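Visitor: build the 3D model from these lines:
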Amino acid sequence: MSDQKLVPAEQLAARNRAHYPNESEDYRSARNRLLVQELELRRLIERVAEQRRALPPGGEIVEDFELTGESGPVRFSSLFGDKQTLMVYSMMFGPQRKAPCPVCTSFLSAWNGVGLNLRDRIAIVVTARSPMERLLEYKKQRGFANLPFVSDGTGNYTRTYVSAQDADMAGISIFTRRAGKIYHFYTNEMNGEMCDPGQDPRGAPDLDPLWLMLDLTPEGRGTDWYPKLSYGPK
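Guide: As a prediction, this is how the structure comes out:
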């Protein structure tokens, strides 16, 4: 994309022929201006993804972490299976928590849906600091059939790639395997200190389509609403 000469977004938007019943001229004018920004956003997303893919090799992992899988002890290297890329989501469900994080659960609900397709390309795994028995109960309760879970009982992985203080934090990291060695490729490094004024702390890109879908609505994300583990009877 970076080597191609792009048509200005305004010219692309001018090709738009969409009109809907009873819309005003003000609406159509504003919608066309928005379309220009949407085209620019799509291009920015492509540029960021291209820059991310072009990152130099990260550091080799310091140890082949000891974890507990659904069938017993496992090493970090075994989580790749036959793939060269491993995506690890660390959820907020430490032993001190009475219940799993609702926001993490919302994300994993979406991830489970695409997990079957995703695992055809890469390896994925969910980890937390809670004992494996607790994670298996959670997995069964939520129906996460497409998501492998591992417990980071020692906390070594968590302290290395999620929180040096072993805090109950969420995180996503990508690792690559090259010539028999495993390298860190990417971790989302945004935190609450990097938020713009009035913005709820979050990283980017958003990994839960819930927020992207709410962005399409007049109400937006809101300022005081978060996913819940249960919404009661409907």
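
Visitor: only C-alpha atoms from now on, for both contacts and neighbour counts.
Guide: Fine.

Visitor: in the longest helix anywhere in the chain, what's buried?
Guide: Assignment by DSSP state H gives helix 25-53 as the longest helix of the chain. Buried residues in helix 25-53, counted by 16 or more other Cα atoms under 10 Å: 32, 35-36, 43.

Visitor: kindly report the same for stretch 103-113.
Guide: For stretch 103-113, by 16+ other Cα under 10 Å, it's 103-109, 111-112.

Visitor: which of these sit farthest apart?
Guide: Farthest-apart pair in the buried residues of stretch 103-113 is V103 and N112; separation 14.2 Å (Cα to Cα).

Visitor: also this sequence, please, to line up against the first:
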Amino acid sequence: MKYTDVHGKLADYRQQIANIRERMRETLAAVEPQQVQDYELASFDGPVRLSKLFGEHEDLIVIHNMGVACSYCTLWADGYNGIHQHVVSRAGFVVSSPDRPTVQRKFAESRGWKFPMVSHADSSFAADMGYASSKGGWLPGVSVFRREGDSITRVSDTGFSPGDDFCALWHFFDMLPGGVGDWPAVGRKPSCCSSS
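Guide: Below you'll find the predicted structure:
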């Protein structure tokens, strides 16, 4: 197939994806939010309530990260640095993992991460949000919350997986001949992302 033919076909597929995303936004707008409690989590500076993570915003994005043992979660988190300053102009943003704050701080410093982190190690937060696996581990994803007065609701969430929309690297690899090729993540999920 000629390059020009493929280019047109791919442009059509991308438009279909854009249309599906618009329908997803419309569906989300009609969802009845899920009431959640004001969980206490651990931070570098001590205990912190979920309500405080919103900062001055009504909305909060919480990344469910599986911790330092997951290479894919590290890959996703590396990508947040570039967008963090833009995200926080619109909503609160925090990465939550099962690692203790001392472990989180050391790892964040080694990666140059700028975003805040909290630990759900002594909380049912991740499990209650559906990000605990049936095998006793954790699952990656994102939850979005809204705060209205003293009320906190979850308005949307989705899991992460290799090839998803939350890591730009997959999409650059998709454009290469042979896709991800022999990159270390080829055709497999690391053990940290396969426990469900």
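
Visitor: overlay the chains and give the TM-score.
Guide: Once superposed, the chains reach a TM-score of 0.83 (TM-score structural alignment, normalised by the length of the second structure), with 185 aligned residues with a Cα RMSD of 2.5 Å.

Visitor: other SSEs contacting the longest helix of the first structure?
Guide: If you count contacts as 3 or more Cα pairs under 8 Å, 6 or more residues apart in numbering; DSSP states H and E, helix 25-53 of the first structure packs onto helix 9-13.

Visitor: now the strands for the second structure?
Guide: Assigned by DSSP state E, the strands in the second structure fall at 34-36, 40-43, 46-49, 59-64, 92-97, 117-119, 141-148, 151-159.

Visitor: how much space between the aligned partner of E60 of the first structure in the second structure and A69 of the second structure?
Guide: The pairwise alignment with the second structure assigns E60 of the first structure to Q35, based on TM-score structural alignment. Distance of Q35 of the second structure to A69 of the second structure, computed by Cα to Cα, to the nearest Å: 31 Å.

Visitor: equivalent analysis for M1 of the second structure, please.
Guide: When M1 of the second structure is compared with A69 of the second structure (using Cα to Cα), they lie 43 Å apart.

Visitor: from the centroid of the first structure, which residue is nearest?
Guide: L207 (3.2 Å; Cα atoms, centre = their mean).

Visitor: which residue lines up with that one in the second structure?
Guide: Match for L207 of the first structure (TM-score structural alignment): F166.

Visitor: you'd agree that match is up against F160?
Guide: Yes: under the criterion of Cα atoms under 8 Å, F166 of the second structure makes contact with F160 at 7.3 Å.

Visitor: coming back round to it: columns distance to P148 of the first structure on top of the buried residues of stretch 103-113 of the first structure, output as TSV?
Guide: Output for those, formatted as TSV (distance: Cα to Cα, whole Å):
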residue	distance to P148 of the first structure
V103	19
C104	15
T105	14
S106	16
F107	15
L108	11
S109	13
W111	11
N112	10
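
Visitor: between these, which is closest to Y157 of the first structure?
Guide: Using Cα to Cα, these come closest to Y157 of the first structure at C104, 18.5 Å.

Visitor: mind checking how far the residue lying closest to R75 of the first structure once chain neighbours are set aside is from S173 of the first structure?
Guide: Spatial nearest neighbour of R75 of the first structure, chain neighbours left out: E66 (5.0 Å); criterion: Cα to Cα, 6 or more residues apart in numbering. As for E66 of the first structure, its distance to S173 of the first structure is 17 Å (criterion: Cα to Cα).

Visitor: likewise Y89 of the first structure?
Guide: 7 Å.

Visitor: between those two, which is the more surrounded one?
Guide: Counted by other Cα atoms under 10 Å, Y89 of the first structure and S173 do not tie: Y89 has more neighbours, with 21 against 17.

Visitor: what's the more buried one aligned with over in the second structure?
Guide: Match for Y89 of the first structure (TM-score structural alignment): I63.

Visitor: isn't that match right next to L139, touching?
Guide: No: assessed by Cα under 8 Å, I63 of the second structure is found out of contact with L139, at 10.5 Å.

Visitor: rewinding a little: how near is the residue nearest to R75 of the first structure to A123 of the first structure?
Guide: For E66 of the first structure relative to A123 of the first structure (Cα to Cα), the value is 18 Å.

Visitor: out of the two, which sits in the busier spot?
Guide: Between E66 of the first structure and A123, A123 has the larger neighbour count (other Cα under 10 Å), namely 22 against 18.

Visitor: so what corresponds to the more buried one in the second structure?
Guide: So A123 of the first structure corresponds to G92, using TM-score structural alignment.

Visitor: next one: N112 of the first structure
Guide: Match for N112 of the first structure (TM-score structural alignment): N81.

Visitor: V103 of the first structure maps to what in the second structure?
Guide: Looks like V103 of the first structure aligns to Y72 there (TM-score structural alignment).

Visitor: next one: T217 of the first structure
Guide: Per TM-score structural alignment, T217 of the first structure is aligned with L176.

Visitor: what sits against its match?
Guide: Listed by Cα atoms under 8 Å, 6 or more residues apart in numbering, the contact set of L176 of the second structure is empty.

Visitor: from W170 of the second structure, how far out is it?
Guide: Taking Cα to Cα, one finds L176 of the second structure at 10 Å from W170 of the second structure.

Visitor: ditto for A185 of the second structure
Guide: 10 Å.

Visitor: okay, and the common contacts of the two?
Guide: By Cα under 8 Å, 6+ apart, no residue touches both A185 of the second structure and W170.

Visitor: coming back round to it: contacting residues around the match of N112 of the first structure?
Guide: 113-115.

Visitor: also S156 of the second structure?
Guide: 28, 33, 143-145 are the contacts of S156 of the second structure under Cα under 8 Å, 6+ apart.

Visitor: one more time with 10 Å
Guide: By Cα atoms under 10 Å, 6 or more residues apart in numbering, S156 of the second structure lies in contact with 28-29, 31-34, 61, 142-146.
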